[in-house]
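K.L.:
sharing a model that was predicted from the sequence below.
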Amino acid sequence: MFHNVQTFPHLTQAQHRELPHVSNTDLSNLKAQVLGQLRTPSPAALIYGTAFHAATLEPATYARTADKCPWEQLEQLARLVRRNRYCRDLLYRGQAELTHTAVHTATSVPVKVRPDLLVRSPAGRRLTLIDFKTTSCRDLSHFLTTIEQYDYDRQAAFYLDALGATRFLIIGVQKKPPHQVWRVELTTIPSLIEQGRKKYTRLLRAHAEQYTAREWCPQSKLLCHQPLSGIAA
């Protein structure tokens, strides 16, 4: 499904965003565009999400910024995750925030993925991808209903296929008390992954069709197929 997979271990989050390849977020934007929806992500939510991931995955480099954000709550949640026995083991064994690029074979669309955490089994035969998500859901059953609503199934299939991984876990973290931490393995539901695969395939085909139908526009990231340059693997 994908080929020419490459890894870029030293890229920052900002450098990852600058890559012209198509990301899962770009697919969400394209979906909104195709459906005629206005998609305007909240800047506050983006700041919160970025900071939470930094505090959880890379605490040595985490620092508060001048942005308005509930820093104490965010840091409390990050500590909660890092103290959780299961998450602590994943964080110890895993590699955080590692950028990969690949090419979707059927459409020749270059893509990029950056799993929150990537864990290889000791023998190297199994690759597990972990994504941390904060949520305002009141309980686990409510959180499970958001998987399709927010296209987590598409993200899981997209990441699994691009990297040839075997498992995809979501760690859900309640923002409000009792601050429960939930573990959801999407790969235990093959029909969900297949549904996500169909979603990302349709969107990549739509992207490819747009690209061939229109001239490349520097302002349109979704239509940019420029190769990587100036980045050492």
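P.N.:
Received it, and whenever you're ready, just let me know what you need.
K.L.:
contacts and neighbour counts: CA atoms only from here.
P.N.:
Will do.
K.L.:
okay, strands next: where are they in the chain?
P.N.:
2-8, 95-96, 99-104, 109-113, 117-120, 127-135, 167-174, 181-185 (DSSP state E).
K.L.:
show residues contacting the fifth one.
P.N.:
Put plainly, it is strand 117-120. Applying Cα atoms under 8 Å, 6 or more residues apart in numbering, the contact partners of strand 117-120 are 57, 90-91, 93-98, 126-131.
K.L.:
just the buried ones out of the residues you listed, please.
P.N.:
57, 90-91, 94-98, 127-131 (16 or more other Cα atoms under 10 Å).
K.L.:
between these, which is nearest residue 146?
P.N.:
Lowest distance from residue 146 to the buried ones among the contacts of strand 117-120 (Cα to Cα) belongs to residue 131, with 14.3 Å.
K.L.:
so who does the closest one touch?
P.N.:
115-117, 168-171.
K.L.:
again, only this time at 10 Å
P.N.:
53, 114-118, 152, 155-156, 168-172, 184 (Cα atoms under 10 Å, 6 or more residues apart in numbering).
K.L.:
please compare the first structure with the one that follows:
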Amino acid sequence: MSYYQLPRISNSDLSIAMHMLTGAPYEKPESAFRFGGVFHELLLEPEKFRTESCHGLDINLLYRMHRTVLSNHYCKALLEQSQKEKVILWQEPTTGIACKSKLDIIVNEESDRPLVVDFKTTSARSLSAFLQCCQMYHYDRQMAFYADSIGAKEVCLIGVSKQAKRLFFVQKYAASPFMEEGRRKYRYLLSRVKELDLFESIYYARQNNTVQEVSAAYHTTPNSNS
């Protein structure tokens, strides 16, 4: 069974849950999502990368962004001295829900201070703009979810700009306001998933790419929001 098929709750599943609970339109930017996926493969799993998977994408931009990352000594060291794309299966203690995470990079996993690193492709041209993206796309929730999956004390988000040859670093401790807010978000969503027993609906929406339809059906069901 692939990671995608595992019947556990991921951070992406929490995004599905959020749309089900709020009724907000599920507007997944497919082209940006696909670009980010291909870039992650090129950067973190180059042995799997195939140019055929880049059909319709700006391959020159992909390679330029890749070079920008590798030209940074800190990023290069991270890539050389870490575990990449590691699957973590864990149970969230406050709800007891079986969860899963797939972490871009874990540094010093065996130490008492592991570091979780996540790369994000972004259209931001400045650090302040990237920080706005962190709030807009709930990266605080994602990083708290990831950190708690292994008990990490620190996380680092690295934004790789599509618009400029720049990297944006957002490094946070596990107890920082950024992470505490993310933790509050993911625990609230998990508690609602458990309370309303949304597991099967989330798994169905994820596996069949029908988030909008499932969310709409949920909100037209009598007493669905009670």
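P.N.:
Noted; the coordinates are in hand. All figures in this text were calculated on a predicted structure; none of them were measured in a lab.
K.L.:
redo the strands of the first structure as CSV? Include distance to residue 194 of the first structure.
P.N.:
Formatted as CSV, the strands of the first structure follow (distance: least, Cα to Cα, whole Å):
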stretch, distance to residue 194 of the first structure
strand 2-8, 16
strand 95-96, 26
strand 99-104, 16
strand 109-113, 19
strand 117-120, 21
strand 127-135, 17
strand 167-174, 13
strand 181-185, 14
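K.L.:
right, and those - which one's nearest residue 23 of the first structure?
P.N.:
strand 109-113 (5.2 Å).
K.L.:
that closest one maps to which residues in the second structure?
P.N.:
Using TM-score structural alignment, strand 109-113 of the first structure lines up with residues 97-101 of the second structure.
K.L.:
and that stretch, what's buried?
P.N.:
In stretch 97-101 of the second structure, counting by 16+ other Cα under 10 Å, buried: 97, 99-101.
K.L.:
just tell me what residue 162 of the first structure corresponds to in the second structure.
P.N.:
Per TM-score structural alignment, the equivalent position to residue 162 of the first structure in the second structure is residue 149.
K.L.:
these two touch, right, its match and residue 91?
P.N.:
Yes - between residue 149 of the second structure and residue 91 there is a contact at 8.1 Å, judged by Cα atoms under 10 Å.
K.L.:
shared neighbours of those two, anything?
P.N.:
Common contact partners of residue 149 of the second structure and residue 91 (Cα under 10 Å, 6+ apart): 99-100.
K.L.:
compare these two (neighbour count), which wins?
P.N.:
Per other Cα atoms under 10 Å, whichever of residue 149 of the second structure and residue 91 has more neighbours is residue 149, with 19 against 15.
K.L.:
whereabouts in the first structure does the longest helix anywhere in the second structure align?
P.N.:
Using DSSP state H to define each element, the second structure has its longest helix at helix 177-196. Counting by TM-score structural alignment, helix 177-196 of the second structure lines up with residues 191-210 of the first structure.
K.L.:
residue 10 of the second structure touches residue 102, doesn't it?
P.N.:
Yes - applying Cα under 10 Å, one finds residue 10 of the second structure in contact with residue 102, separated by 8.6 Å.
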